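Colleague: this one's structure only:
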């Protein structure tokens, strides 16, 4: 009996191939079995079959599942050549033309057959790397075009042909392929990055059921994604990733050409220029594609050598390096140091910088770009070949990993069988031999990557002064002579570290790094104002990382980072604690320019989008981890900027508030994707979430501080009787309730980097006993008919922070109507005074009531008194001055009260100065990990001014609680 030829394969691989073949033959009928044996006997396929079955579970599983299809492929002659897009299209069209054809099944079976052929040819080296990626890309192009054609026909039958507003011309969807597919360099198990666009606004020509072009093409886009991406019993066609579109996950699914051009010209970021280098139209007609690309080209390529982009590229490069360190990606042939991404980055950087002038660089394929860069002198002689050889080796490695299991991974295998398979495919005698060749390539790539747009200047030279020893000879006298003032205590701390179990169990490499690090650390602490205190604050960090010596290496190799560590640790125990809890933040100390430059909201959105873009949206743990690092790193930057004097108080709160808003936007996107994958989309109007988050308190007032929690209210606006669109249907109420629960889970779950935020939902309608997510109508009804005065006070500081802007507009209308209602001023005054008295009774610490200490927030004449006066003023006079409801922050409300002569302008100025002084002190105390309490002899003028204004406005003297209203069973301040 003819069998696969396993000669030359390792025993484990040979046994695997023979076992798979036996299983195939058992499942095959008599005719198919004979055909399989005939194929191997009559051709040169026996050796290839042994290699393919041994080295690819995907090939083996496809052959096992359908022996007849496998036999037909072996006998077809298709394993001898690749296919063009035209050949693919013809074959797929024939399969779809079958009368009983199910498009979902046909597309998946077609993809599986052709991907088996592609992997077979790649693994048997019948095709080289470039032929494999071109073949795979042509397959993807064909499947996208077929999915679009199928979906288009169905939509046109229901709604007619979409036509342009200007001339009535028929419109078509242009699918832009991005990334590797855009460059026709797709790997054998990759997702496909797409952007959808259509020429112009208009509507379909159906007489009864017309749709706007935007709605038509949005539905078309969703249908295409479903046809390609949705898993069935036959698997999937291609995983579709739409996050490179404008505004990412939160943006519209489709854009017309004008909107797309305006977005990139007005708001496009440098990383989007970087991504757009590889954009390629794959559907929609040649003329439409050329029109769109002509409009976008000026965004990608400037007319000159673009040195202005270098700083942005440097930031991208640093982000790549930080990610490799933080996530331990050295086993990843794409993302690890010296991997595929590094080669791509080198080429695309040079394209962005020089592509405007040197038009030969304006191409998508990587290898020709490398050659052109060397010809232009942008790369030294010989470097293009080094990078080309490494790139092809790494791409072959990537295919060996992915083709083994048809799984989107670039991580080196850990098990013996896939390692044997990979070494065999890569022409190596053993796994160790393969690793040796791999490391050689990656070292060369990493060297050229590190030299690309390197940071200007070098780290500070090593100080030649004698360093203190880090051994038993170190004594208190040495420390005192060096400059430590509490040398005995400091020595005791160092001895505790030296004798700790962590240190005693260190491996030799870690011990050597610690011995190199500690003398430099001891010397660095001497540069601080109080060396002993600084060392005491930072020694717990050293203890925390002593077993993760890569962090010690980072500080040893970057003396400036060590200087920044000492500077920040000396200035703030809070920062020292954050670094101890999250040593990964030490990466942030490498670039002092970014460390002391907290970005604005747009830059925050840009950076977060870059960080999460390559993470699968359904990988909840990875998304949550990325968000926590993002938050921790930016909170550190804000704190450093505040301590360094670069940020005044108002901007500190702005930065922390914007950070929270950007994170909340991404959290909604993650939670939404998770639920939609399970249940489908809820019945709602428009393309938005139908869900909005409103911030109250400090978040609503744009006054977040370090460690602030988030007071949130969730509102949804959809038909309560509606249900979701997926196979596992649930009603809208349940969907949005679970959306709210998932958002809270993502925010509050404690992970290695802690939690994102503590969430307080007690300000929602009916408090803790109310629905987690209220409807717009429910919100209106409660605020109009049931809410207490203190809840209207809280509404003064309510503000839309994330989600659907359409829902937000409806809630804002309710807020405006409620706050602008005319009130009985005497009753209002009584209720505000009573609530303030009750709050002071419950929330002011007992030790602050004796008069020796002043509580910045709850004390008489403090922050809350100012907030209550402002809230009273809004509720009292907004019906006459609607402009008062425009703002939610106290400073601008005080400005408005002064401008409208509702408060004495001089008093408003005094109240504003006091408010900012109190908050500034609170921030500084928080960074010193001290409660917001000061001696009573501080802030005396400010307190007196606040008390005087309080008496003038609210007629001091009413006391006592409000027994008619329990705050939902809990004490919670409205401000």
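Modeller: Cool, got the structure. Quick caveat: nothing in here was measured; it's all calculated off a predicted structure.
Colleague: Please make it C-alpha for all contacts and neighbour counts, starting now.
Modeller: Noted.
Colleague: where along the stretch 601-750 of the chain do the strands fall?
Modeller: Per DSSP state E, counting those that start in this stretch, the stretch 601-750 of the chain carries strands over the ranges 691-696, 710-716.
Colleague: And for the stretch 51-200 of the chain?
Modeller: Going by DSSP E, counting those that start in this stretch, the stretch 51-200 of the chain shows strands at 162-164, 174-178, 192-198.
Colleague: residue ranges for the helices of the stretch 451-600 of the chain, please.
Modeller: Assigned helices in the stretch 451-600 of the chain, in chain order: 476-482, 487-498, 501-504, 508-525, 531-545, 550-557, 559-571, 573-581, 592-595 (criterion: DSSP state H, counting those that start in this stretch).
Colleague: which of the residues in the last one are buried?
Modeller: Which is helix 592-595. Neighbour counts over helix 592-595 (16 or more other C-alpha atoms under 10 Å) mark residue 595 as buried.
Colleague: for the longest one, same thing?
Modeller: With burial defined by 16+ other C-alpha under 10 Å, the residues of helix 508-525 counted as buried are 510-511, 513-514, 516-525.
Colleague: before we move on, back to that, can you lay out the helices of the stretch 451-600 of the chain as a markdown table showing distance to residue 606?
Modeller: Below are these laid out as a markdown table (distance: least, C-alpha to C-alpha, whole Å):
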| stretch | distance to residue 606 |
| --- | --- |
| helix 476-482 | 47 |
| helix 487-498 | 42 |
| helix 501-504 | 40 |
| helix 508-525 | 35 |
| helix 531-545 | 31 |
| helix 550-557 | 27 |
| helix 559-571 | 25 |
| helix 573-581 | 25 |
| helix 592-595 | 15 |
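Colleague: For residue 214, find the nearest of those.
Modeller: Closest to residue 214 of the helices of the stretch 451-600 of the chain is helix 592-595 (C-alpha to C-alpha; 40.0 Å).
Colleague: Can you list the helices and strands that that closest one packs against?
Modeller: Helix 592-595 is packed against helix 620-643, with contacts defined by 3 or more C-alpha pairs under 8 Å, 6 or more residues apart in numbering; DSSP states H and E.
Colleague: Now with 10 Å, please.
Modeller: helix 559-571, helix 620-643 (3 or more C-alpha pairs under 10 Å, 6 or more residues apart in numbering; DSSP states H and E).
Colleague: what sits against residue 73?
Modeller: 36, 39, 63, 67, 79, 113, 114, 116, 117 (C-alpha atoms under 10 Å, 6 or more residues apart in numbering).
Colleague: What is the burial count for residue 444?
Modeller: 15 (other C-alpha atoms under 10 Å).
Colleague: Return the residues in contact with it.
Modeller: Residue 444 touches 338, 383, 386, 387, 390, counting by C-alpha under 10 Å, 6+ apart.
Colleague: wait, doesn't the fourth one sit right on residue 345?
Modeller: No: counting by C-alpha atoms under 10 Å, residue 345 is not a contact partner of residue 387; they are 11.5 Å apart.
Colleague: okay, pairing it with this:
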């Protein structure tokens, strides 16, 4: 900087230099004097360019950024003017120069590449096709050719490829360091860029070996490249697969393809004046380095089926075609995918994977182990091995786990319940942070390294690049060690004990925030109404009471738990309401203080949906059942029935009060089931059984009360036996939270009772039962629907056994036989119920099966139902009951099989859909593959219907069109916040496959 004097005399420059240098040092330059000198070299106008100085100071390493900028200005004097004219360019370019000395060197060598960071195009995200076309053009190859050929294979062509590649790397790094891309987006673009470079390398090889024209060669990306999670500098793992071209035998094809593969590898790894790209590593191929570089698809398939080791199947988990012949690559991927998911059945598979991880860790040098973020304890390999083992173990039965990328697979494991949500989140955060460190380490020199440096300057650069400004070295080290320790702990928990329940305990905190800071934190956590949340927090924590003290301890932690739930605001509101009702209850206070897991579970439930919150508000004492998983087991139906009958019996002569009390019991058990459902303690079949058993008990309790009331009013015994027959979902033990109780009523007059008198009494009981269960009460109603009785609503509500026999013998339609497949004794006289079912059996299980005409009628009825019963405006692809591949489709397939074959095959005589499908497979009437597709669709549709009720507090059959409601629903089903479209895609895929089976099995067979 220029030195000035005053009063006409020279002033010593030393104090002024020291002052300026000190100011620069305080701003963040390590060597203030050197920084002042370099700024002076940039020209006098730079001294007053506060924007430039601010941008330099904001970089991870201002000294490094200034050094590279000075060198660039020497080569490109116009850069300073461009930086002043384009603040975006200034921020992007300096941010890169402050992290990467190597990319700074690249820009100095190729100053024209700074234009990649100018203007609006600097934020553009190139597609894979654009990257491929750009790198192919750099070597003089036409991107639209079927087999692009480079202009040559000399040093000039290879250098051009490296220059183009690093230009793209510069463009990507600028967006990455600006925080404009997620980790997944960065690694996906790096992988696409690597694939484009391989394609360009292959074009170079084709120009070098024209004799190889016609041979088919596919390049399969492995490891991080295959998983679309590549880092900035890494060996690119590949496998080569070849097929003969026309007029070529297999031996010749392999020989020619090997030349192409070797040429491609050289094109990428050869040193030039512009350096090399990276090593192309084919060591993951069959037999490793000892095996042939290239094999045919048949040779690969034979090897993997007979000789492959466990580690090879783990490696194939990430295999993906990345260059060369796409059709051949796709066939390879399909072939190995089938083999990967069968590999877990190999003897000692899990133990082999575990032993492999121990061997990898044992080879880490002792002096680096604590700083190795890839292979060391708590490093990336800990997370990757745990995720991959869980995928391989469970992915054979659960296709939703078949994801290549680590974070995507981890999210799928969490959604499926194989990894706890908190554990998954912690692992994802650790993985993301470690990958960010890895990228920053490699960007500095564009060298392959995974060791965190020890020097303070390097640590400072890393911390500042990650946004840590106050104490970058200390904060970086603390966060890194915390994530590493967390990754190691969870690795040991999941990798060696993958079936243990995941219980994550967040530390309690005594942090007290100002109102302004608290509101900002709530906004950051995702609360839609942070001001309202603050009011709830104030109401819960104000005062000096014991209750307020506990809440002040818990709430800093619980706010995070609410934020992890789908609806944080609703969760906090519900918590306040329940706390207001129970806050002074001694056991509640102890539970909150001593069992943090209860508070965490409560937060998640309240933030998931209205159903559980509504139940808890009317029975807040039920919070006690959240203390252990054993409390969530459904109670035996016999115990529930005894309790319900005892409850009704306490109110003789007061049927209404007795049934209201019995319904309160039902409310408590509905809560138990809902909590077990949302926490993954019960699967969808178990939920249906628990809800159905609870409805049976409730109907029986109401029947007892109704009979008692009618007998008291008539002052005489009922004079007839009475039974309730469950139909529909109740009969199939498949009730959802909003299901009505579909029933039929049957009675049988006792000897000495006139039939008319008995019928009157039976009708009175049936009507009273329905009235009692429909009375207004603070619990969800159980509506009794007798619409499936003979003649429907036009027919008598109750019939005798003989009347049913006469009707079915003369008037029964095929749909009634189909409906009777679900008939099951529910309540009342068990002997009479058994007699009714014996009457129904010949109708629903006809000897010789239903006639062809009846089958055609059932198909016509199904088609008519699809055309007419779907609500107006409903999307058939998203209606879980009547839509394509939904519940109705699956159930009608099962029922048609039963009507045709249950007369001869007793194993088919069940009221349950999935049990009928399993029996059909065992009897050879349905393939196991078709059964798996149908069962998956049925379970998913049932889960969604249940989740809609749990989230919205009211029943519905269609997946919501509203994005916010759909997001809440998808999160209740275990999807992460950004994955509501994944949820829709999964549902459409599953139901589309199911509909294909229905079309073939129901309509064609």
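Modeller: Arrived safely, thanks for sending. Bear in mind that the values here come from a model prediction, so they are computed numbers and not experimental data.
Colleague: List the TM-score for the superposed pair.
Modeller: In this superposition the chains share a TM-score of 0.44, using TM-score structural alignment, normalised by the length of the first structure; 473 aligned residues with a C-alpha RMSD of 3.9 Å.
Colleague: circling back: and the strands of the stretch 51-200 of the first structure as CSV, adding mean neighbour count?
Modeller: Below are these laid out as CSV (neighbours: other C-alpha atoms under 10 Å):
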stretch, mean neighbour count
strand 162-164, 23
strand 174-178, 25
strand 192-198, 24
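Colleague: export those to TSV and tack on distance to residue 265 of the first structure?
Modeller: Listed next are the strands of the stretch 51-200 of the first structure as TSV, based on distance: least, C-alpha to C-alpha, whole Å:
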stretch	distance to residue 265 of the first structure
strand 162-164	23
strand 174-178	18
strand 192-198	16
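Colleague: Residue 51 of the first structure is nearest to which of these?
Modeller: Of those, nearest to residue 51 of the first structure by C-alpha to C-alpha is strand 192-198, at 28.5 Å.
Colleague: And the next helix or strand past the closest one?
Modeller: strand 202-204 (DSSP states H and E).
Colleague: From the contact counts, what lies against that next one?
Modeller: Against strand 202-204 of the first structure (3+ C-alpha pairs under 10 Å, 6+ apart) you get helix 129-159, strand 162-164, helix 213-229.
Colleague: Could I get the ones you listed in CSV, plus columns for distance to residue 327 of the first structure?
Modeller: Output for those, formatted as CSV (distance: least, C-alpha to C-alpha, whole Å):
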stretch, distance to residue 327 of the first structure
helix 129-159, 28
strand 162-164, 47
helix 213-229, 28
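Colleague: To residue 273 of the first structure, which of those lies closest?
Modeller: Once these are compared by C-alpha to C-alpha, helix 129-159 is nearest, at 22.2 Å.
Colleague: tell me which residues of the closest one are tucked away?
Modeller: Across helix 129-159 of the first structure, burial judged by 16+ other C-alpha under 10 Å covers 129-148, 150-152, 155-156, 159.
Colleague: and that helix with helix 213-229, angle?
Modeller: 130 degrees (axes from the mean of the first three to the mean of the last three C-alpha atoms, to 10 degrees).
Colleague: Against which helices or strands is helix 129-159 of the first structure packed?
Modeller: By 3+ C-alpha pairs under 10 Å, 6+ apart, helix 129-159 of the first structure packs against helix 85-96, helix 103-123, strand 174-178, helix 179-182, strand 192-198, strand 202-204, helix 213-229, helix 383-405.
Colleague: Quick check: what element follows the last one along the chain?
Modeller: So that's helix 383-405 of the first structure. Helix 383-405 of the first structure is succeeded, C-terminally, by helix 416-425 (DSSP H and E).
Colleague: Can you name every helix or strand that that next one contacts?
Modeller: Contact here means 3+ C-alpha pairs under 10 Å, 6+ apart; on that basis helix 416-425 of the first structure packs against helix 11-27, helix 45-55, helix 103-123, helix 383-405, helix 431-451.
Colleague: Which one of these lies nearest to residue 654 of the first structure?
Modeller: helix 431-451 (35.4 Å).
Colleague: circling back to that earlier point, out of the contacts of residue 444 of the first structure, name the two that are farthest from one another.
Modeller: 338 and 383 (13.9 Å).
Colleague: Tell me how many other residues surround residue 461 of the second structure.
Modeller: For residue 461 of the second structure, using other C-alpha under 10 Å, the count is 24.
Colleague: Which element, helix or strand, includes it?
Modeller: helix 456-465.
Colleague: Summarise which helices and strands that helix is packed against.
Modeller: If you count contacts as 3+ C-alpha pairs under 10 Å, 6+ apart, helix 456-465 of the second structure packs onto helix 421-445, helix 472-496.
Colleague: Buried residues in that helix, which are they?
Modeller: 458, 459, 460, 461, 462, 463, 464, 465.
Colleague: Show me which of the residues you listed is closest to residue 587 of the second structure.
Modeller: Nearest to residue 587 of the second structure, judged by C-alpha to C-alpha, of the buried residues of helix 456-465 of the second structure is residue 463 at 46.2 Å.
Colleague: any idea what sits nearest that closest one, other than its immediate chain neighbours?
Modeller: Among residues not flanking residue 463 of the second structure along the chain, residue 472 sits closest, at 4.5 Å (C-alpha to C-alpha, 6 or more residues apart in numbering).
Colleague: That neighbour against residue 480, yeah?
Modeller: No: applying C-alpha under 10 Å, one finds residue 472 of the second structure not in contact with residue 480, separated by 11.7 Å.
Colleague: who does the helix or strand hosting residue 575 of the second structure touch, helix- and strand-wise?
Modeller: Of the helices and strands defined by DSSP H and E, residue 575 of the second structure is found in helix 568-582. Helix 568-582 of the second structure sits against helix 515-525, helix 530-541, helix 546-564, helix 586-594, helix 596-606, helix 610-618, with contacts defined as 3+ C-alpha pairs under 10 Å, 6+ apart.
Colleague: change it to 8 Å
Modeller: helix 530-541, helix 546-564, helix 596-606, helix 610-618.
Colleague: Spatially nearest residue to residue 934 of the first structure, not counting backbone neighbours?
Modeller: Nearest one to residue 934 of the first structure, counting by C-alpha to C-alpha, 6+ apart, is residue 854 at 5.3 Å.
Colleague: quick one: the strands in the second structure?
Modeller: Counting by DSSP state E, the second structure has strands at residues 216-221, 236-243, 280-281, 294-296, 320-324, 720-726, 741-749, 784-785, 798-800, 824-828.
Colleague: Same check on the stretch 851-975 of the first structure?
Modeller: Counting by DSSP E, counting those that start in this stretch, the strands of the stretch 851-975 of the first structure are 853-855, 933-935.
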